[in-house]
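In: Kindly generate the corresponding structure for this input.
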Amino acid sequence: MRKPRNRRRRSRAVLAGLTAAAVLGVTGCDAVGGDAPSPSGSGERRASPTPTPDWDTTPRSIAAVGDSITRGFDACTVLSDCPEVSWATGSSPEVDSLAVRLLGRSRAASHSWNYAVTGARMADLPGQMARAAARRPELVTVMAGANDACRASADAMTPVADFRADFADALRTLRRSAPKAQVYVASVPNLMRLWSQGRTSPLGRQVWKLGICPSMLGDAEALDAAARLRRSTVHQRVEAYNRVLREVCAKDRYCRFDGGAVFEYRFGVAQLSQWDWFHPSVDGQARLAEIAYRTVTARETPS
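Out: From the prediction side, this is the model:
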C-alpha cells in the first residue's frame, strides 16, 4: 500500500512545481510527434532520393540551434534544461547524441556547441545562428517550429509567410560567416499525435491545464466540433511549416531536411517526459539522435 501513496505524493509534487512555474510564466512550449503516416504536408514523399551535392557524411564539428527539445528540457528534472541528454550535442551514454556518434565522445566534448534556447521560435533562429556561425562549425543542426504552433490560440500561431522569412534569414545569417557549413534540419513534430498519446493520462491532462501548448492541448478531453477544428488547424499549420523547411532547405546547396522523419516518428509514452507528457524523455532524445544520424550519414537526401 505504500507504493500508491508514494505515487500520489510524487504526482502532487510535480503538479505543485509546475503550478508555481505557470504563475511565474515558465512555459517551454514545444513537443515531440509521431510516425503515423500523414496524407499531406511533411508526410508527402518524393518519387526518388535526390543526391546532395558536396555533402560530407563525416563533419568534424557541430553546433545546434533551436528550442527546448534541443536543450533537453524536462528530460532529467522538472522544469529544467538538461543539455547533457540533448539529441544533438549531449554527452549522456543513454542518448549517444549526434555529436557523439559523428565525432566520438572525447572530440564531441570540445567540438560541439548548443545554442538552442527553451521557448524559442523561428524568429529567434537568426540570432542563434549568428552565435553558432562564429564557431565555424562543419555541421549545424536545426530543430525549431513547435513553439510557433504552440501558442495561446490557433489564431496566435506564427503566419507561414513569417516562418518562411525567418528561416531563410537564419540560413543567410549562417552563410555570411560559414558559407560551406552543412545544415541538418529536423521536421516539426506531430503535435496531434502528442495530444492523442497524453489525453488518456489524468495527471497529464492536469499538467496541460497549466498552459502547455494550449492551441493543441487545451481542453484535452473536448471532442466537440470546435475542439476538432482547432486541433486540425494547428496540425495543418505544422504541416505547412514542414513544407517551408523542405522548400527553403532545398534551395541551399549544403542543407539537408530529414524528409519528415521526426514528424512521422511514432513517439509513445516511454519517449515523453514523465514531468509534462510533452517534451522528449531521455529515450525520446535517443530516438531523435538516431533519426539525425541516419539522415546526416545517408549518401542521398531523404525522400
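
In: CA atoms for contacts and neighbours, from now on please.
Out: Fine.

In: Quick one: the helices in this protein, in order.
Out: Under the criterion DSSP state H, the chain carries helices at the ranges 2-24, 68-71, 98-103, 105-111, 125-133, 146-149, 160-177, 191-198, 202-208, 214-217, 225-250, 261-264, 282-297.

In: Could you point out which of the ones you listed sits nearest Ala88?
Out: helix 98-103 (5.0 Å; Cα to Cα).

In: neighbouring contacts of that closest one?
Out: The contact list for helix 98-103 (Cα atoms under 8 Å, 6 or more residues apart in numbering) reads 58-62, 87-91, 105, 107-108, 112, 289-290, 292-293.

In: Buried subset of those as a PyMOL selection?
Out: Only the buried entries of those go into this PyMOL selection, using 16 or more other Cα atoms under 10 Å:
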select buried, resi 59+60+61+62+87+88+89+90+91+105+108+112+289+290+292+293
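
In: before we move on, back to that, pick the most deeply packed of the helices of the chain.
Out: Comparing the helices of the chain by mean neighbour count (mean count of other Cα atoms under 10 Å), helix 68-71 comes out on top with a mean of 30.

In: How much space separates Gly90 from Val183?
Out: To Val183, Gly90 is 18 Å away according to Cα to Cα, to the nearest Å.

In: this one next, for a side-by-side:
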Amino acid sequence: MRGRKRFSSRSRAAAVVITAALSAGCSAGGPAADATRPAAAEPRPKPRPLWNTSPASVAAVGDSITRAFDACTVLADCPEVSWATGTDTAVDSLALRLLGPEKVAGRSWNLARTGARMAELPGQMALAAERRPELVTVMMGANDACRDRAELMTPVDDFRASFTAALARLRAGAPKAQVYVSSVPDLKRLWATGRVEPMGRQVWKLGICASMLKDAEDLGPAAERRRARVRERVVAYNRVLQEVCAKDSRCRYDGGAVFGFAFDGGLLSPWDWFHPSRDGQARLAEIAYRQVTRE
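Out: Just a heads-up that it's a prediction; the model follows:
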C-alpha cells in the first residue's frame, strides 16, 4: 500500500519485547525503580568483644607481693591471702570474686616467686601457659628497682625485652589467654609513709629496698636525688608495661592504678612496712577486679 511504511515481522517482535520490559520495570519495581530506591541493609551479627569480663580460670605470675610475703607472719609467704588467687574470704581475691569459693582452688594457680625480677617472667609465663588459663595476672617490677644500690637497677631496655619475651612465651602456649598487668607501686610514696614510723625506719636498716629506703631520715640533696632516680625508673618501667601491653589485643594495663594508690600504715605489713598487709592485699584485689570487669 502506498504512503504507509510497512514493518517487518522482526521489527514487530522487537517492539513487543521492549514494551513488555518497560511495563515490568514500572509495575514490579524493576531496574528503573531500584535505581532510586535504597537497598535494605542486611542485619549484621554483633561482634564479640575480645575481652571477657568473666574468665573461668586465673593464673598469677609475679613477685613477693603476689605471694603475700609478710602479710600473715614475718619472713614468710602467705598465698592464701594473695590479692590474685587467695582463698581468704576477708581479702576476697580476684580469683574468689571471678570464680567463687567452690572453684577457686581448682581453677587458679599462684606461680609467682618472692624475690623475682622481670628477667624471670618469661619462665613464669611458660608455666602459666601450661595451665591454659583464661586470665593471667602480672605484677612484676618492684624488685628491678629495689636493689642494694640505685646503680644496680634493671636497665629499662632489658626490662622491656624481658616483658616482651614473657608475653611471647604465653602466646606460644595460650594464644587466647587474657592478661591483666598491674603497674609497679610508687616506692617513693612507700618511703614517705613508712619513714615517719619508728618501727619502719628500724626494719629498713636491715636492707629492704635499699635503693629507695636506705637512710630513710636523710633529706639531704644526695639522698633525695637517689630516691628521685629510683622513682623515675619505676615510672619508666610502668611506661614499658603500658606500651608493650597495648600491642597485644588481649592485654589490659591497669592505667597506673596501683602506682597511684596510697598505701597508708594500715595497709602495709607491720613486720617490714613495705609489703601489703592483709588489708593491703584486699585493696589490690579491689583494684584488679574493677579493671578486669570493666566493659
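
In: Give me the TM-score for this pair.
Out: Once the chains are laid over each other, their TM-score by TM-score structural alignment, normalised by the length of the second structure reads 0.83; 248 aligned residues with a Cα RMSD of 0.9 Å.

In: picking up where we left off before, will you turn the helices of the first structure into a markdown table that also has distance to Thr118 of the first structure?
Out: Below are the helices of the first structure laid out as a markdown table (distance: least, Cα to Cα, whole Å):
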| stretch | distance to Thr118 of the first structure |
| --- | --- |
| helix 2-24 | 14 |
| helix 68-71 | 4 |
| helix 98-103 | 19 |
| helix 105-111 | 21 |
| helix 125-133 | 12 |
| helix 146-149 | 10 |
| helix 160-177 | 18 |
| helix 191-198 | 17 |
| helix 202-208 | 17 |
| helix 214-217 | 17 |
| helix 225-250 | 19 |
| helix 261-264 | 19 |
| helix 282-297 | 15 |
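
In: Of all those, which one is nearest Leu272 of the first structure?
Out: Nearest to Leu272 of the first structure, of these and by Cα to Cα, is helix 282-297 at 6.3 Å.

In: Just checking the distance from that closest one to the centre of its chain.
Out: Centre-to-centre, helix 282-297 of the first structure and its host chain are 12 Å apart (Cα atoms, centre = their mean, to the nearest Å).

In: Show me what that helix is in contact with.
Out: 57-58, 72, 75-76, 85-88, 94-98, 101-102, 184, 186, 256, 258, 261-262, 267, 270-273, 301-302.

In: Then stretch 168-178 of the second structure?
Out: Counting by Cα under 8 Å, 6+ apart, 51-52, 122-123, 125-126, 128-130, 132-136, 250-252 sit against stretch 168-178 of the second structure.

In: same thing but 10 Å
Out: With contact meaning Cα atoms under 10 Å, 6 or more residues apart in numbering, stretch 168-178 of the second structure is reached by 50-53, 55, 57-59, 121-137, 162-163, 165, 167, 179, 248-252, 292.

In: Show where stretch 55-65 of the second structure falls in the first structure, residue numbers please.
Out: Aligning stretch 55-65 of the second structure against the first structure (TM-score structural alignment) gives residues 59-69.

In: Leaving out chain neighbours, which residue sits closest to Ala227 of the first structure?
Out: Distance criterion Cα to Cα, 6 or more residues apart in numbering; nearest residue to Ala227 of the first structure, sequence neighbours excluded, is Asp219 at 7.7 Å.

In: And for the counterpart of that neighbour in the second structure, the neighbour number?
Out: Residue correspondence to the second structure (TM-score structural alignment): Asp219 of the first structure is matched to Asp215. Asp215 of the second structure: 15 surrounding residues under other Cα atoms under 10 Å.

In: Ile208 is in contact with Asp215 of the second structure, correct?
Out: No: applying Cα atoms under 10 Å as the test, Asp215 of the second structure and Ile208 come out as separate, 11.1 Å apart.

In: between these two, what contacts are shared?
Out: What both Asp215 of the second structure and Ile208 touch, as defined by Cα under 10 Å, 6+ apart, is an empty set.

In: ok, the aligned residue in the first structure for Gly100 of the second structure - contacts?
Out: Matched by TM-score structural alignment, Gly100 of the second structure corresponds to Gly104 in the first structure. Residues in contact with Gly104 of the first structure (Cα under 10 Å, 6+ apart) are 60, 96-98.

In: Show me those residues that map onto strands.
Out: Judged by DSSP state E, these include no members of strands.

In: farthest-separated two in the residues you listed?
Out: Arg60 and Asp96 (16.2 Å).

In: What sits closest to the counterpart of Arg250 of the second structure in the first structure if chain neighbours are left out?
Out: Taking TM-score structural alignment, Arg250 of the second structure has Tyr254 as its aligned residue in the first structure. For Tyr254 of the first structure, ignoring the flanking residues on the chain, the nearest one in space by Cα to Cα, 6+ apart is Gln182 at 4.8 Å.

In: Restricted to strands, list the contacts of helix 282-297 of the first structure.
Out: Using DSSP E, the contacts of helix 282-297 of the first structure in strands are 184, 256, 301.

In: Is it correct that the last one is in contact with Phe257?
Out: This points to Thr301 of the first structure. Yes: Thr301 of the first structure is in contact with Phe257 according to Cα under 10 Å; the separation is 7.4 Å.

In: Compare those two and say which one has the larger neighbour count.
Out: Phe257 (25 against 21).

In: rewinding a little: from Arg2 of the first structure, how far off is the match of Gly100 of the second structure?
Out: Taken as Cα to Cα, the span from Gly104 of the first structure to Arg2 of the first structure is 44 Å.

In: Over to Arg60 of the first structure?
Out: 51 Å.

In: isn't Ser57 of the second structure right next to Asn110, touching?
Out: No: using Cα under 10 Å, Ser57 of the second structure is not in contact with Asn110, being 11.6 Å away.

In: which neighbours do those two share?
Out: Residues touching both Ser57 of the second structure and Asn110 (Cα under 10 Å, 6+ apart) are Val136.

In: on that earlier part again, touching both of Thr301 and Phe257 of the first structure, which residues are there?
Out: Jointly contacting Thr301 of the first structure and Phe257 under the rule Cα under 10 Å, 6+ apart are 250, 295.

In: Just give the closest residue to Met212 of the second structure, not the sequence neighbours.
Out: Leaving aside its chain neighbours, Met212 of the second structure sits nearest to Arg227 (5.3 Å; criterion: Cα to Cα, 6+ apart).

In: To which residue of the second structure is Ser201 of the first structure aligned?
Out: Match for Ser201 of the first structure (TM-score structural alignment): Glu197.

In: Likewise for Gly284 of the first structure?
Out: By TM-score structural alignment, Gly284 of the first structure lines up with Gly280.

In: ok, that match to Ala90 of the second structure distance?
Out: 11 Å.
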